[in-house]
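>>> Coordinates for the following, if possible.
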Amino acid sequence: MIPRRNLSLLSNRLARGGGRRLPEAVLERDYCIAWFLVGLATNPLRDFLVFKGGTALKRCYFGDYRFSEDMDFTLGREIPPGRILSELRALSGEVERRSGVVVRFAREDPGPHANTYTFYLAYEGPLPGGGKEIKVDITVREWLAFPPVPRPILRAYEEYDDLPEDAQILVYTLAEIALEKLVAVTDPARNEPRDLYDLWFLLEGRHIDLAEIHNHLARKLAFKGLGGASTGEALARKEARLKRDWGRRLAGQMTELPPFEAVWRTVRRHLRQHGMLGGAGG
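So this is what the prediction gives:
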């Protein structure tokens, strides 16, 4: 396990560009997530769990991306929850043996979850103290437009110097992540500014082809039981809520947060240019 000093050094280094200094606790969680994923790469669960979402962007595509609070997976193949729990125990033991990091099953989420298995992992890394948890959501049934791909788990920072660099897991493609983020940002039941931020990053960085995503949007919406309103209408209804929570939910995940208004305008411009602000799915 890396010493606590490494987290402090990393926090200072990231802030040198003039941005805010991120708490060491944010970096510790990222480090422990990375070690969990390294453990997954050698566990039988690697054949069942497909990594997705903003944390997949951070840990498997863009090492300097925003930090995350949780992990999201989709079941690529059917597996009973009991088998997941038993494999998690083996995974936790292997991670602790290799690194000294503790990442173990803590509790199931008691709330109702349609099509999702949700639980929490307790973790202990370089910082003292207990009671630290990572939320894990596993989607049970999902329609994928693009086949998942093997991706390396990125070390990302030289301060994480004990992380191996040869581990791989199955991950959503960037196009699939963007498609899910577009659906999420128009879903009236969901209010997560990170969905808008992730979509903006992928669009503005030209990491995806919106035309390719457009072809699959209607089917993805239909699978999730959405699509009554146009994309433009659905976005407009959520603007105030996303703006309200923008800084509160995202400021602690990056050193410099772009203004909401600029991100909002950019996303709408990209969607408009591809004819995606009209009816459901386009």
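
>>> going forward, measure contacts and count neighbours with C-alpha atoms only.
Fine.

>>> just the strands in the stretch 1-150 of the chain please.
For the stretch 1-150 of the chain, the strands defined by DSSP state E, counting those that start in this stretch occupy 49-52, 70-75, 102-108, 116-124, 133-139, 149-152.

>>> Return the most buried member of those.
Of the strands of the stretch 1-150 of the chain, the one with the most neighbours on average (mean count of other C-alpha atoms under 10 Å) is strand 49-52, at a mean of 25.

>>> helices or strands next to that one in the packing?
strand 70-75, strand 168-171 (3 or more C-alpha pairs under 8 Å, 6 or more residues apart in numbering; DSSP states H and E).

>>> for the last one, packing partners?
Right, the one you point to is strand 168-171. In terms of contacts (3+ C-alpha pairs under 8 Å, 6+ apart), strand 168-171 is packed against helix 24-40, strand 49-52, strand 149-152.

>>> same check, this time on the longest one
If contacts are counted by 3+ C-alpha pairs under 8 Å, 6+ apart, strand 70-75 sits against strand 49-52, helix 53-56, strand 133-139.

>>> Tell me which of those sits nearest to L22.
helix 53-56 (16.9 Å; C-alpha to C-alpha).

>>> Other residues contacting the closest one?
F67, S68, E69, D70, M71, D72, V171, Y172, I177, K181, R194, D198 (C-alpha atoms under 8 Å, 6 or more residues apart in numbering).

>>> which one is the third one nearest to, not counting chain neighbours?
Nearest non-adjacent residue to E69, counting by C-alpha to C-alpha, 6 or more residues apart in numbering: I134, 6.5 Å away.

>>> measure stretch 137-147 end to end?
20 Å (C-alpha to C-alpha, to the nearest Å).

>>> What are the buried residues along that stretch?
By neighbour count on 16 or more other C-alpha atoms under 10 Å, the buried set for stretch 137-147 is D137, I138, T139, V140, L144, A145.

>>> returning to what we had before: and the helices and strands packed on strand 70-75: which comes nearest V185?
Across the helices and strands packed on strand 70-75, closest to V185 is helix 53-56 (C-alpha to C-alpha), at 12.7 Å.

>>> possible to save the helices and strands packed on strand 70-75 as a markdown table with distance to R98?
What follows is the helices and strands packed on strand 70-75, written out as a markdown table (distance: least, C-alpha to C-alpha, whole Å):
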| stretch | distance to R98 |
| --- | --- |
| strand 49-52 | 22 |
| helix 53-56 | 22 |
| strand 133-139 | 20 |
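
>>> For the comparison step, fold the sequence that follows:
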Amino acid sequence: MGPADQRRRVGVITNREIANFANEWQLDHHVVEKDYVLGWLLAGIAEHPQTRSWAFKGGTCLRKCWFETYRFSEDLDFTVTESDLDVGRLGETFMEIATWLDDQCGLGLIVDDGSFRQRQNKRGKPTIEGRLGYLGPLGMPTPPKVKLDLTADEVIVRRLEVQPVMHPFSDGPSSPAAGHLARVRCYSLPELLGEKIRALAERCRPRDLYDVIHTHRHPDLIGRAHDVAQILAAKCAHAHIDTPTLATIRSTPFRDEIETEWSNMLGHQLPHLPSFDDFWFQLDDVFAWLDGSRPLPQLTEISPTELVSDWRPARHMTSWRQGSSIELIRFAGANRLKVTIDYHPMQGRIGPRTVEPYSLRYTQQGRLLVMVVNDREQIRSYRADRIRAVSVEPESFTPRYLVEF
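Below you'll find the predicted structure:
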């Protein structure tokens, strides 16, 4: 047995595991497969000595390293040094990463002479675009591709963080209980938000609007508006653009285009597409927060009863069981959308009720509870095993308590 065979763990996960996740999360199977591949590719980049110093950023960084955004991204973005922008050396490096991936999980990464291309950004600076095919669990006859964007023309304002790569699948190499594959150098949460706001000002794409609103809501940003504003100003100065205001975003010539493309660009990346209008109007809150006139509210958790433990769910999407609707409830809460739950209690009213979802708890007896506020503004806890169906409503809500999703 050779060294590679000695290192080999299990083969690539089964297409049934992908299908189970896709059905539970209400996503296309190919979207889930790509999420699996992105996680392992990140682990390979973190492992290789030529790439482990890269700074991970962008929407995939938010989701893979910080918190569950529920938007399944399709590419990996990195800030690198100019010496890293060498097409030939990148090809050699990713050939080695491909070998490592095959040894670790059986994933087939396809690297060839056309995998990397040098481009120029709007400032005439060199960038690299990579497109890497892969042979994943679904075994598609035409290999899908993941995209890499590498740039050295970027200012990093705050110290980089080292974060775990969250991975809900069954083949995590270090500790399946920990739910991550590796640890990567990445942008801090304020830096990610500052860069997303700048991107929104420059390009006004649906994914940037979604990420700005979703990230702004995160409780880890309470009291950090000034920090984000400083980061935003530095990044805009580097890009030679004015620091955006609510008025400049509102007056963008891309307003109609971003609304038209909202469904086309995000519909396949989310379990349920929130209203464009809700996200567009919440820019008011973002810019009022940035200028200090509207701080993020410090909401309290829904107080558990004596029978409830202090357990909290994983930060990332996971599998609860086949047929479960828990992740759909978590998605709705994170996006401030009400849900209609068809509930069948042991005693009391059976049937649908529309509620605001806030959190999950386990009782000391091991029962999973969904903590909600009903239409009479009453706190209720619903046993997950008594929930028969869940549907996400288009109606949004303003949180009364801390949303823990």
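
>>> Quantify their similarity with the TM-score.
Once the chains are laid over each other, their TM-score by TM-score structural alignment, normalised by the length of structure 1 reads 0.87; 266 aligned residues with a C-alpha RMSD of 2.2 Å.

>>> returning to what we had before: got a ChimeraX select line for the buried ones in the contacts of helix 53-56 of structure 1?
Selecting only the buried entries of the contacts of helix 53-56 of structure 1 in ChimeraX, with 16+ other C-alpha under 10 Å as the criterion:
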select :67,68,70,71,72,171,172,177,181,194,198
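
>>> Just send the contacts of helix 53-56 of structure 1 back as a markdown table, with distance to L250 of structure 1 too.
Shown next, in a markdown table, are the contacts of helix 53-56 of structure 1 (distance: C-alpha to C-alpha, whole Å):
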| residue | distance to L250 of structure 1 |
| --- | --- |
| F67 | 9 |
| S68 | 9 |
| E69 | 11 |
| D70 | 13 |
| M71 | 16 |
| D72 | 18 |
| V171 | 23 |
| Y172 | 23 |
| I177 | 19 |
| K181 | 16 |
| R194 | 7 |
| D198 | 11 |
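
>>> Considering the contacts of helix 53-56 of structure 1, which is situated nearest to T231 of structure 1?
Checking the contacts of helix 53-56 of structure 1 against T231 of structure 1 with C-alpha to C-alpha, the nearest one is K181 at 12.5 Å.

>>> If you drop the residues flanking it in sequence, what lies closest to the residue nearest to the spatial centre of structure 2?
For structure 2, R63 is the residue whose C-alpha lies nearest the centre (C-alpha atoms, centre = their mean; 2.2 Å). Spatially, and ignoring its direct neighbours in sequence, R63 of structure 2 is nearest to T69 (5.4 Å; C-alpha to C-alpha, 6+ apart).

>>> Tell me which residues touch the counterpart of H216 of structure 1 in structure 2, please.
With TM-score structural alignment as the criterion, the equivalent of H216 of structure 1 in structure 2 is I231. Taking C-alpha under 8 Å, 6+ apart, we find I231 of structure 2 in contact with V157, R158, P190, E191, G194, E195.

>>> Would you mind giving the residues you listed as a markdown table with distance to D102 of structure 2 added?
Below are these laid out as a markdown table (distance: C-alpha to C-alpha, whole Å):
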| residue | distance to D102 of structure 2 |
| --- | --- |
| V157 | 36 |
| R158 | 35 |
| P190 | 35 |
| E191 | 34 |
| G194 | 37 |
| E195 | 34 |
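
>>> any idea which of the residues you listed is closest to S53 of structure 2?
R158 (15.6 Å).

>>> mind listing what the closest one touches?
Y187, S188, E191, I231.

>>> Now which residue in structure 1 aligns to the first one?
Translated: Y187 of structure 2. In structure 1, Y187 of structure 2 lands on Y172 (TM-score structural alignment).

>>> Pretty sure that match sits against L49.
No - in this structure Y172 of structure 1 lies outside contact range of L49 using C-alpha atoms under 8 Å: 10.5 Å.

>>> do you know how far the match of H216 of structure 1 is from D284 of structure 2?
In terms of C-alpha to C-alpha, I231 of structure 2 sits 19 Å off from D284 of structure 2.

>>> same deal with P352 of structure 2?
Distance from P352 of structure 2 to D284 of structure 2, by C-alpha to C-alpha: 34 Å.

>>> Likewise for F276 of structure 2?
14 Å.

>>> Nearest to R89 of structure 1 among the contacts of helix 53-56 of structure 1?
M71 (17.3 Å).

>>> Who are the contact partners of that closest one?
F51, K52, G53, T55, A56, I134, K135, V136, D137.

>>> Also F119 of structure 1?
For F119 of structure 1, the contact set (C-alpha under 8 Å, 6+ apart) comprises F105, A106, R107, E108, D109, K135, V136, D137.

>>> ok, those in structure 2: which stay?
Here is what carries over to structure 2 from those, by both residues aligned by TM-score structural alignment, their matches' C-alpha atoms under 8 Å: R107, E108, D109, K135, V136, D137.

>>> which one in structure 2 is aligned with the last one?
Under the alignment by TM-score structural alignment, D137 of structure 1 pairs with D149 in structure 2.

>>> Hmm, its match is touching D77, no?
Yes - at 4.8 Å, D149 of structure 2 and D77 qualify as touching, with contact defined as C-alpha under 8 Å.

>>> Give me the common contacts of those two.
Common neighbours of D149 of structure 2 and D77 (C-alpha under 8 Å, 6+ apart) do not exist.
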